[in-house]
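structure for the following, please:
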Amino acid sequence: MRADRLVSLVLLLRQRGRLPAATLARELEVSTRTVLRDIEALSAAGVPIYAERGRHGGFALLPGFQTELTGLNHDEALALLIVGSRRGKQAFGLGSALASAMRKVFDALPESHRDTATGAARRLLVDPETDLLSRRLTTEEIPDAILSEIRRAVLGGHKLRIHYEAAGQTPQWRTVDPIGLVTVRDQGYLLAMKSGADRTYRLSRVLAAEELTEPAQRPDRVDLDRAWQERSTRFRTGGDLVTVLVRVHPRRRDELARTALAVHAEEVDADDWLRLEVTFQDSRHAEWALWQLGTNAEALAPQWLRTALRERATAVATCYEASPES
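The predicted structure is shown next:
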């Protein structure tokens, strides 16, 4: 751990020039005292770090101190920089490790690729925080300590004890055999087995986690992509799924399809509106999805959904009948 931190410290000074001890401590997530000890150790090992006093002082490297990595072409460097972008840092609690790795990659780039690759990377943006309608994308906030414990159990092949809060239930402790981690649209999932049965847990609902010493009972090899597809299929075809017949304006068709779990049938009505048969996760999901589309969609069946939407619309209309209180 300390060796990695020492390398990161050197790379920070190489890439950003003179930096105060407080800034180095913040970047490396350690105390200022630790930074000062690390600088003393690097100096003793022959790394040319010197201190500048004064208001704008700090620590810096003598010019020309550098490492070089050959064989990395422009597109390879660009790909690494894109992966290390802001959105990439959120995956599985590896933000600090990824930031450290990207500093090493950037420092090792041949001079001929460094400026062109970073310039090109600024012109490519992966998953910004908001869409064109200025709707902010929600990102799950999962404590690093919990993610680290889960990740160690997954990679180390040990059983995992989690304090899990399932939807609508009281949190309970469960001991599982972890299989792998999956992230989909900024939502993280733990694939595991419990008493030999497949289980999928939402990471944001894990309140605490503890890696156990006992080996996990799981296959030696796993095709994580296939496992995820199989569980997704079971999810879509089981539980309290609701199938709805709906009329929707053509321009809102894709929005409806993205919200639904599946589209089973589709035809065009005489007025060019579309008639779709779609499946939702449950009744609440169906009501919410149709409500978002306003008058651009009409639920034709089942009747309970039409009734629920009418009652909701009536309640909203009643709310706005009277003038607001001053």
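
contacts and neighbour counts: CA atoms only from here.
Noted.

which parts of this structure are strands?
Secondary structure of the chain (DSSP state E): strands located at 49-52, 58-61, 158-164, 172-184, 187-194, 197-202, 206-215, 242-248, 262-268, 274-280, 297-301.

distance from the third one to the middle of the chain?
Spelled out, that is strand 158-164. 21 Å (CA atoms, centre = their mean, to the nearest Å).

list of residues touching it?
Strand 158-164 is contacted by residues 150, 153, 171-178, 205-217 when judged by CA atoms under 8 Å, 6 or more residues apart in numbering.

tabulate the strands of the chain (CSV), appending mean neighbour count and distance to Asp4.
Formatted as CSV, the strands of the chain follow (neighbours: other CA atoms under 10 Å; distance: least, CA to CA, whole Å):
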stretch, mean neighbour count, distance to Asp4
strand 49-52, 15, 17
strand 58-61, 18, 18
strand 158-164, 22, 26
strand 172-184, 19, 25
strand 187-194, 19, 27
strand 197-202, 16, 32
strand 206-215, 17, 24
strand 242-248, 20, 52
strand 262-268, 13, 47
strand 274-280, 21, 48
strand 297-301, 18, 56
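
and this one, so I can compare the two:
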Amino acid sequence: MKSDRLLSILLLLQTHGQLPAVELAARLEVSARTIMRDVEALSAAGVPVYTERGRGGGIALMPGYRTDVTGLTADEAKALFVLVTDRAHTDLGLGPAIGSALRKVMAALPAPHRDAADLVSRRILVDPVRWRSDPPPPTDLGVLQEAVFTDRRLRLRYRRGRDGQERSYTLDPYGLVNKAGVWYLVADHNGQARLFRADRILSTSLADEPVQRRKGVELADVWDELRRNVDEMPDGIPVVVRVRRTALQWFLPLYRSDMTAPPPTVGLVSEGDEEWVEFQLRFTTLGSAQPLLAFANDLEVVSPPELRDDLARKATATAALYT
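All right, here's what the predicted structure looks like:
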């Protein structure tokens, strides 16, 4: 919208001083002619903006014309500009908004703090995605956001991670959480706090009835409860498997959450024309690893030996049923 663009021009000039029309045009993704028309509009509205022609010229505000916000300390200003990669904002449809918001905040900072905040934004970047891990497939968060912001119940079809089974749920959502680059829906199911990975949601729809959250309970409270439950779980049993590359499209969606650091892909083994990729997983019990048998000869458990023996016995018993 033109009003947003006019405000952006004003804030850019307050932050950077004199700027050429072509640079403003590039920053705002419009033509230089549009910028000049916007400058005329600002001037007509009483903003003391002027242009200088020729080499070294540009557009600027009269000295002293600034919007200042007091009350921020130097450290508070720096904290605002320790940037996280914009992937989460993009997932929420807010990618373009984050740049605009930061320009406005930068222009509103007290002048003594502005240079330090700008330096922090260019020198520190937080990327929450685990190194070399396969990112989850893109997730459409639109319906989830609508349920969260309009306080409505949510129906979804979900593929469980522990066994790959599909289930239907009617949920009372509290909100969305981005944890290490993965989106989670935090919700109550039958009054009990549950966590649902967004990339395992197969379908969603809004219910007509309003949400029925527990009274006085907020998203941060439920997330803290669920996070502590996960953090306090026993370490479980480390398992190393190797999977045919041709089966990865089925294996990764089911077992990505069971992979451990360091990076999940720890090796590549070739046998003839076959390629195997090795993964480190962790299961709570040997029994919870039994669904690995569903991959038949596309997956081999390398360790521990007791799991190999257990799966071998079950495979032999299954084969005996068909002889």
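
what's the TM-score here?
With the length set by TM-score structural alignment, normalised by the length of the second structure, the two chains reach a TM-score of 0.57; 260 aligned residues with a CA RMSD of 5.1 Å.

how about the residue lying closest to Arg103 of the first structure once chain neighbours are set aside, what does it touch?
Nearest-residue entry for Arg103 of the first structure: Leu11, 6.3 Å, with adjacent residues in sequence omitted and distances by CA to CA, 6 or more residues apart in numbering. Residues in contact with Leu11 of the first structure (CA under 8 Å, 6+ apart) are Arg103, Lys104, Asp107.

take the residues you listed and map them onto the second structure. Which survive?
Retained in the second structure by both residues aligned by TM-score structural alignment, their matches' CA atoms under 8 Å are the following of these: Arg103, Lys104, Asp107.

could I get the contacting residues of the residue lying closest to Pro234 of the second structure once chain neighbours are set aside?
In this structure, Pro234 of the second structure finds its nearest non-sequential neighbour in Thr284, 7.1 Å apart by CA to CA, 6+ apart. Residues near Thr284 of the second structure by CA under 8 Å, 6+ apart: Pro234, Asp235, Gly236, Ile237.

quick one: buried ones out of the contacts of Leu11 of the first structure?
Neighbour-count burial (16 or more other CA atoms under 10 Å) is assigned, among those, to Arg103, Lys104, Asp107.

counterpart of the first one in the second structure?
Going back to what we said before, that points to Arg103 of the first structure. In the second structure, the residue paired with Arg103 of the first structure is Arg103, using TM-score structural alignment.

Leu10 is in contact with its match, correct?
No. Under the criterion of CA atoms under 8 Å, Arg103 of the second structure makes no contact with Leu10, lying 10.0 Å away.

circling back: next one: the residue nearest to Pro234 of the second structure from Ala315 of the second structure, what distance?
From Thr284 of the second structure across to Ala315 of the second structure, the span is 21 Å (CA to CA, to the nearest Å).

one more: Ala45 of the second structure?
Between Ala45 of the second structure and Ala315 of the second structure the distance, using CA to CA, works out to 79 Å.

who's more crowded, the two?
Shown here are Ala45 of the second structure and Ala315; by other CA atoms under 10 Å, Ala315 has more neighbours (13 against 9).

so what's the residue count around the closest residue to the more buried one other than its chain neighbours?
Nearest residue to Ala315 of the second structure in three dimensions, chain neighbours excluded: Leu293, at 7.6 Å (CA to CA, 6+ apart). Per other CA under 10 Å, the neighbour tally for Leu293 of the second structure reads 16.

who's in contact with Leu293 of the second structure?
Going by CA under 8 Å, 6+ apart, Leu293 of the second structure touches Leu299, Leu311, Ala315.

ok so, going back, quick check: the match of Arg103 of the first structure vs Asp91 of the second structure, distance?
21 Å.

same check on Leu281 of the second structure?
In terms of CA to CA, Leu281 of the second structure sits 28 Å off from Asp91 of the second structure.

ok, Leu12 of the second structure next?
Plainly put, Leu12 of the second structure is 26 Å away from Asp91 of the second structure if you go by CA to CA.

repeat that for Arg114 of the second structure.
29 Å.

which one of these two has more residues nearby?
Arg114 (18 against 15).
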